[in-house]
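Asks: Prediction below, plus the sequence it came from.
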Amino acid sequence: MDFFVDDISVYTFNPMDKKENTWPFNQPFYFIINMVIGANFGGPKVDDDIFPKDFIVDYVSVYK
């Protein structure tokens, strides 16, 4: 499985051992695309003055 951002490969996931706990992609699944602000990634306090912001996804492609 290859991940691209702006046509640049940023990550490849291809484990040697493709069992259920390392390779779950042989069953149906879905994407969740969201913008999370805060929690452990945004620090203890998010400045509310930065809002509103846009989270724009141009497109998502899935190839099999």
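Replies: Received the coordinates, thanks.
Asks: alpha carbons only for contacts and neighbour counts from here, please
Replies: OK.
Asks: From the chain's centroid, how far away is stretch 2-22?
Replies: 12 Å (C-alpha atoms, centre = their mean, to the nearest Å).
Asks: Then stretch 53-62?
Replies: For stretch 53-62 - counting by C-alpha atoms, centre = their mean - the centre lies 11 Å from the chain centre.
Asks: Next: stretch 38-47.
Replies: The chain centroid and the centroid of stretch 38-47 are separated by 19 Å, computed with C-alpha atoms, centre = their mean.
Asks: and here's the other structure:
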Amino acid sequence: PEFPRTPNEDHRYIGQEYDLPSGSFSEDFHLYQFEWTDSLLVWSIDDVEFYRLTREEIEARTSYYPFDQPFYVILNLAIGGDFLGNQQPDESTPDRNEVIVDYVRIYQDTNKDPE
């Protein structure tokens, strides 16, 4: 995937789809993992790595690399956009969506000097 332009021309995004080997995400709890270092980003679901990006790969696509700076963590459910093309909601569209979170754990590498 490339970094398509967003409405704010100063920012770009990248993503990767992941399909469960069997079943659906709504059938059970799942472990979502994200490893973030100054030079590497790794995404996993249920201990299966499905995407990784190095700092060099990102810098080859854009001159902006913000991932060596402190960030806040946001956990949310974002619904919307143009994922269904031009389809409009109708009576068959579910009117309720939720994210049920059992727990959140954040680990910090204690071998690294805090900033």
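Replies: Alright, I've got the coordinates. Note that the structure is predicted; figures quoted are calculated from it, not measured.
Asks: Please state their TM-score.
Replies: After superposition, the two chains reach a TM-score of 0.61 (TM-score structural alignment, normalised by the length of structure 1), with 63 aligned residues with a C-alpha RMSD of 3.0 Å.
Asks: Surely Ile58 of structure 2 is in a helix?
Replies: Yes: looking at Ile58 of structure 2 with DSSP: H, G, I helix; E, B strand; the rest coil, it is inside a helix.
Asks: Kindly provide the distance from the closest residue in space to it that isn't next to it in sequence to Leu53 of structure 2.
Replies: Distances taken as C-alpha to C-alpha, 6 or more residues apart in numbering place Tyr65 nearest to Ile58 of structure 2, at 7.1 Å, with adjacent residues excluded. Tyr65 of structure 2 is 12 Å from Leu53 of structure 2, where distance means C-alpha to C-alpha, to the nearest Å.
Asks: Can you show me the helices along structure 1?
Replies: Taking DSSP state H, structure 1 contains no helices at all.
Asks: in it, which residue is closest to the centre?
Replies: Ile33 (6.7 Å; C-alpha atoms, centre = their mean).
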